[in-house]
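**Student:** take this sequence and fold it.
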Amino acid sequence: MFSGSVVGSANALVGGWGNMGAGVTYVLMPLIFDGLRSAGLSDHASWRVSMVIPAGICFVIGLACLLFSDDCPQGDWSKRKQHQIEEIHYAENEKTVEVHDANKADKTKTIKDDNESIISEKSPKVHSPPRPTIGMFFRALKNPNVIILMFMYACSFGVELAVDNVIGYFFHDHFALSQTRASMIGALFGLMNIFSRATGGFLSDYAYQKRGIKGRLIIHFIIIFLNGVFLVAFRFSLTNLRDAVIILIIFSFFTQVN
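**Tutor:** Model prediction:
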C-alpha cells in the first residue's frame, strides 16, 4: 500500500495513534467509574456498567468499517476477480488505429501504453495465497528470520501490551495511590504513542534512505537496546514516585518507537 521510502512512517503513525487508545482508556474508564459511583451505584455495579461505553464505541466503529470501508484495494473481496476480468476485456476491446505516418504511430503507441498502464493500476493481479496448513506453520518456525522477528516483536509490542495491562494497578499497589490517580499516571505510558511510534517510523525511513535496509536494522538495534536499558532503570526508580514516572515515560518512548 505504501512505497518503501515511507512505509515505516505511514505504518508507525497509524499504528501508534491506534495504540494510543490504551492511554485514553486509562484516562476515561476511571472517570466513568467515579461518575457512576457518584450517581449512586455500588462499586460492584459501577465497573460493570462502565464497560458498556467501550462496547458501544467498538460496535459503532465496527459498523462504520462494515458500511464505508473497502474489503481490499480491488473493492469487494467477493467481486475482485470479476472486476479484474472486466478491465481485461476493456483492454482487449481497445482499438488501435493503423497509420503509416511515423509520428502518428508513436502517438498511437503512447496512448495505448498509457491505457494499459491505467488498467494495470486499476486492476492489479490478484494472487490467491495457498491454503495454510499446519505443515507450513512448522516450516516457517524453522526459518531463523521468523524466530528473530518473533522475539523482536515480543520485546516491543509484547512488552507494551504487558505493561498496559498492569501499570495502573502497579502504581495503585506500590505507591498506595487512589485508583483514579494511579490510572492517570498509567495513561502516560499509552499516550506516548501520540508521537513516539511515529518517531520510530521517521527514523527508520531516514536510515533506509541513507544506508538501505542495514540502516533500518541499526536504528532498530539502538532503540531495542535502549528499551532494555530503561526497563532495568525503571526497576531501580521505584524508591519515589517522581523518578518512577520520569523513567516510565522514557521507557514508554523507547518501547513504542521500537
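
**Student:** CA atoms for contacts and neighbours, from now on please.
**Tutor:** Will do.

**Student:** where do the helices sit along this structure?
**Tutor:** 7-19, 21-38, 43-50, 52-68, 80-92, 102-122, 134-141, 144-153, 159-174, 179-191, 196-211, 213-235, 241-257 (DSSP state H).

**Student:** so for Ser128, which of those sits nearest?
**Tutor:** helix 80-92 (10.4 Å; CA to CA).

**Student:** gap between the closest one and the chain center?
**Tutor:** Distance of helix 80-92 from the chain centroid (CA atoms, centre = their mean, to the nearest Å) equals 33 Å.

**Student:** ok, residues contacting it?
**Tutor:** For helix 80-92, contacts defined as CA atoms under 8 Å, 6 or more residues apart in numbering pick out Gln74, Asn115, Glu116, Ile119, Lys122, Ser123, Pro124, Lys125, Val126.

**Student:** and for the spatially closest residue to the second one that is not a sequence neighbour, the neighbour number?
**Tutor:** In space, and not counting its chain neighbours, Asn115 is closest to Ala91: 7.8 Å by CA to CA, 6 or more residues apart in numbering. Summarising burial for Ala91: neighbours were counted as other CA atoms under 10 Å, giving 15.

**Student:** close enough to count as contact, Leu36 and Met51?
**Tutor:** No. Using CA atoms under 8 Å, Leu36 is not in contact with Met51, being 11.4 Å away.

**Student:** the two - which one has more neighbours?
**Tutor:** Neighbour count, other CA under 10 Å: between Leu36 and Met51, Leu36 has more, with 18 against 13.

**Student:** ok, and the closest non-adjacent residue to that one?
**Tutor:** That would be Ser46: by CA to CA, 6+ apart, it lies 5.6 Å from Leu36.

**Student:** okay, that neighbour and Leu188: tell me how far apart.
**Tutor:** 24 Å (CA to CA, to the nearest Å).

**Student:** now Phe171
**Tutor:** 12 Å.

**Student:** chain center to stretch 147-155, what's the gap?
**Tutor:** In terms of CA atoms, centre = their mean, the centre of stretch 147-155 is found 16 Å from the chain centre.

**Student:** the structure of the following sequence is requested for comparison with the preceding one:
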Amino acid sequence: MPAIFDHFVGHYKLSPHDAWRRAFFVPFAIIVGTAILMVVLCPDTPVGKWSERHEAVEANLRVIHEQGRHVPQSSVVYGESTGASPADSTEKVDKLAITKDVEFGKGEVTEIDAEYAHEVIEKPSAKEIFKVFISPQTVALMACYFNSFGSELAINSVLGAYYLKNFPKLGQTSSGRWAAMFGLLNVYGRPLGGIISDIIYKYTKGNLWAKKIWIHFLGVTMGVFMLAIGLANSHNQHTMIGLVAGLAFFMDASNGANFALVPHVHPQANGIVSGFVGAVGNFGGVIGAIIFRYNVTNYGKSIWILGVIAIVMNLSVAWIRPIPKGQIGGR
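**Tutor:** As a prediction, this is how the structure comes out:
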C-alpha cells in the first residue's frame, strides 16, 4: 500500500489527500476478485457438496471396514451373516440409539461409531446456535481470539503512525513498510501455532488439555510482549522492531493455535463455533480501535492496556475444559 500510494503521488501527481484514498481500490479489487473465485471454483465443504456431506463419512467408514478395523462391540449392528439372533440384534440397536447404519454390502456387518455420527455437520437450528454460543468452551475460544486477532487488527491500524511518531526520520513510506512486516509475519506465525498445537496433541496421545494450555501460554506471552512494548515505548528502532516481531509471532501463533482446537469443540456444529470465534475476533479489533481512539497518539499506553486485557482474559478462561463433559466425537 505505501508503494501504491507513492506511485500515485510520484507518477500521477496526485495529492496525498487523494492518493491514499485511490490506493484502496487495489485491495478492494483483489478481495472482491478472490471472493468471486471462491464462490465459483470452491466446493461447499472440504469433502464436497453440503448435501453430500454424510457420504464422506460413509466412504471413510467403508475404507476402515476394508482395512479390518476392530469394531467395538457396542457400536455394531448385526446383519444376516453374523449368526446373531434377531433378538440379539434388536437389543444391540436399542442400547445404542444414536448409532446410524452405514451399509457396506448385503449380509455384511454394518457399523458407524457414535463418534463419527456426532462429527457430521448438521443443519443448525436457532436453539442449537444459541446452545453452542453460550457453551463455556465456545466462550473460552472467543475470549482468546478476541485478544489475539482483535489486538492484531487494532495494532496493525496504528503501527505505521506509531513508528512515524517514535522514528520521524523514517518518513511515512518507510514507517508503513516496517509496519507491514507485522502483518507479513502471519505467513509463518499463524501456521506454526496450529502445527505446533497438532504436534503437542500427537505426542501427548490426544490430550486436548495440551492444546488448550498451548493457546493460553501464547495468549499470556503475547500480553507480556504488549506490556513490554507499551511501557518501554522505545525510541531505539532495533529494540522496537525486535519487540514487535516477537509480539507478531506469539500473536499470530495464538490465532493458529485457537483454530487448531476449534474443530474439536461441538464438531456437529463446527461452522457455528468457527463463525462465532471469527466474529468475536473482529469485534476485538473494534474494541482495540476504540482504545486507540481515546488515547489519541499515546500508542504505547493503548498497547499495554491491550496487553493487560489479554493476560486477564486468557487466565480467566484457562480453567474451562477443552470440550464439554460427555461430548461424543471431536477427539
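
**Student:** give the equivalent position in structure 2 for the residue nearest to Leu36 of structure 1.
**Tutor:** Correspondence of Ser46 of structure 1 to structure 2, assessed by TM-score structural alignment: Ala19.

**Student:** so what's its match up against?
**Tutor:** Phe5, Phe8, Val9 are the contacts of Ala19 of structure 2 under CA under 8 Å, 6+ apart.

**Student:** same check, this time on Gly23 of structure 1
**Tutor:** Taking CA under 8 Å, 6+ apart, one finds Gly186, Ala187, Leu188, Phe189, Gly190, Leu191 in contact with Gly23 of structure 1.

**Student:** 7 Å - rerun?
**Tutor:** Ala187, Leu188, Phe189, Gly190, Leu191 (CA atoms under 7 Å, 6 or more residues apart in numbering).

**Student:** buried subset of these?
**Tutor:** Ala187, Leu188, Phe189, Gly190, Leu191 (16 or more other CA atoms under 10 Å).

**Student:** which residue packs closest to the last one, ignoring adjacent ones?
**Tutor:** It stands for Leu191 of structure 1. Gly23 (4.6 Å).

**Student:** so Asn314 of structure 2 makes contact with Cys144?
**Tutor:** Yes. Using CA atoms under 7 Å, Asn314 of structure 2 is in contact with Cys144, at 6.0 Å.

**Student:** compare those two (neighbour count), which wins?
**Tutor:** Comparing Asn314 of structure 2 with Cys144 by other CA under 10 Å, the one with more neighbours is Cys144, at 30 against 23.

**Student:** in this structure the more buried one contacts Leu315, no?
**Tutor:** No. Applying CA under 7 Å as the test, Cys144 of structure 2 and Leu315 come out as separate, 9.7 Å apart.

**Student:** measure Trp304 of structure 2 to Ala87 of structure 2 for me?
**Tutor:** 68 Å.

**Student:** cool, Arg22 of structure 2 as well?
**Tutor:** From Arg22 of structure 2 over to Ala87 of structure 2 (counting by CA to CA), the distance is 75 Å.

**Student:** and the two? which has more neighbours close in?
**Tutor:** Arg22 (14 against 9).

**Student:** if I look at that one, how far off is Pro2 of structure 2?
**Tutor:** 12 Å.

**Student:** again, but for Ile195 of structure 2
**Tutor:** For Ile195 of structure 2, the distance to Pro2 of structure 2 equals 32 Å [CA to CA].

**Student:** before we move on, what about Leu164 of structure 2?
**Tutor:** 13 Å.

**Student:** what's the answer for Tyr201 of structure 2, then?
**Tutor:** Tyr201 of structure 2 is 41 Å from Pro2 of structure 2, by CA to CA.

**Student:** which of those two has more neighbours?
**Tutor:** Legend: neighbour count by other CA under 10 Å for Tyr201 of structure 2 and Pro2, higher for Tyr201 (20 against 16).

**Student:** what is the aligned counterpart of that one in structure 1?
**Tutor:** Using TM-score structural alignment, Tyr201 of structure 2 sits opposite Tyr208 in structure 1.

**Student:** looking at it, its match is touching Leu217, isn't it?
**Tutor:** No. Using CA under 7 Å, Tyr208 of structure 1 makes no contact with Leu217, being 9.0 Å away.

**Student:** do you know how far Gly21 of structure 1 is from Cys58 of structure 1?
**Tutor:** According to CA to CA, Gly21 of structure 1 stands 12 Å off from Cys58 of structure 1.

**Student:** give me the spatial nearest neighbour of the most centrally placed residue in structure 2, chain neighbours excluded.
**Tutor:** Here the mean C-alpha position of structure 2 is nearest to the C-alpha of Phe259 (CA atoms, centre = their mean), at a distance of 3.1 Å. Closest residue to Phe259 of structure 2 apart from its sequence neighbours, by CA to CA, 6+ apart: Gly194 at 7.1 Å.

**Student:** neighbours of that neighbour, how many?
**Tutor:** Neighbours of Gly194 of structure 2 (other CA under 10 Å): 24.

**Student:** how close does it get to Ala126 of structure 2?
**Tutor:** 31 Å.

**Student:** repeat for Ala179 of structure 2
**Tutor:** 42 Å.

**Student:** looking at these two, which is more packed in?
**Tutor:** Ala179 (23 against 7).

**Student:** residue in structure 1 paired with that one?
**Tutor:** Checking TM-score structural alignment: Ala179 of structure 2 goes with Gly186.

**Student:** that match contacts Val166, correct?
**Tutor:** No. With contact defined as CA under 7 Å, Gly186 of structure 1 and Val166 do not form a contacting pair (8.7 Å).

**Student:** correct me, but Phe171 of structure 1 touches Ala182?
**Tutor:** Yes. Phe171 of structure 1 is within contact range of Ala182, at 5.3 Å (criterion: CA under 7 Å).

**Student:** counterpart of Met38 of structure 2 over in structure 1?
**Tutor:** So, by TM-score structural alignment, Met38 of structure 2 is matched to Cys65.

**Student:** my bad, should have said Ser148 of structure 2
**Tutor:** Ser148 of structure 2 maps onto Ser156 in structure 1, by TM-score structural alignment.

**Student:** for that match, grab the count of nearby residues.
**Tutor:** 19.

**Student:** list the contacts of Asp70 of structure 1.
**Tutor:** Counting by CA under 7 Å, 6+ apart, Asp70 of structure 1 has contacts Asp76.

**Student:** from Gly212 of structure 1, how far off is it?
**Tutor:** 33 Å.

**Student:** just Thr25 of structure 1 next, same as before
**Tutor:** 38 Å.

**Student:** the two - which one has more neighbours?
**Tutor:** More neighbours surround Thr25 than the other of Thr25 of structure 1 and Gly212, with 17 against 14 (other CA under 10 Å).
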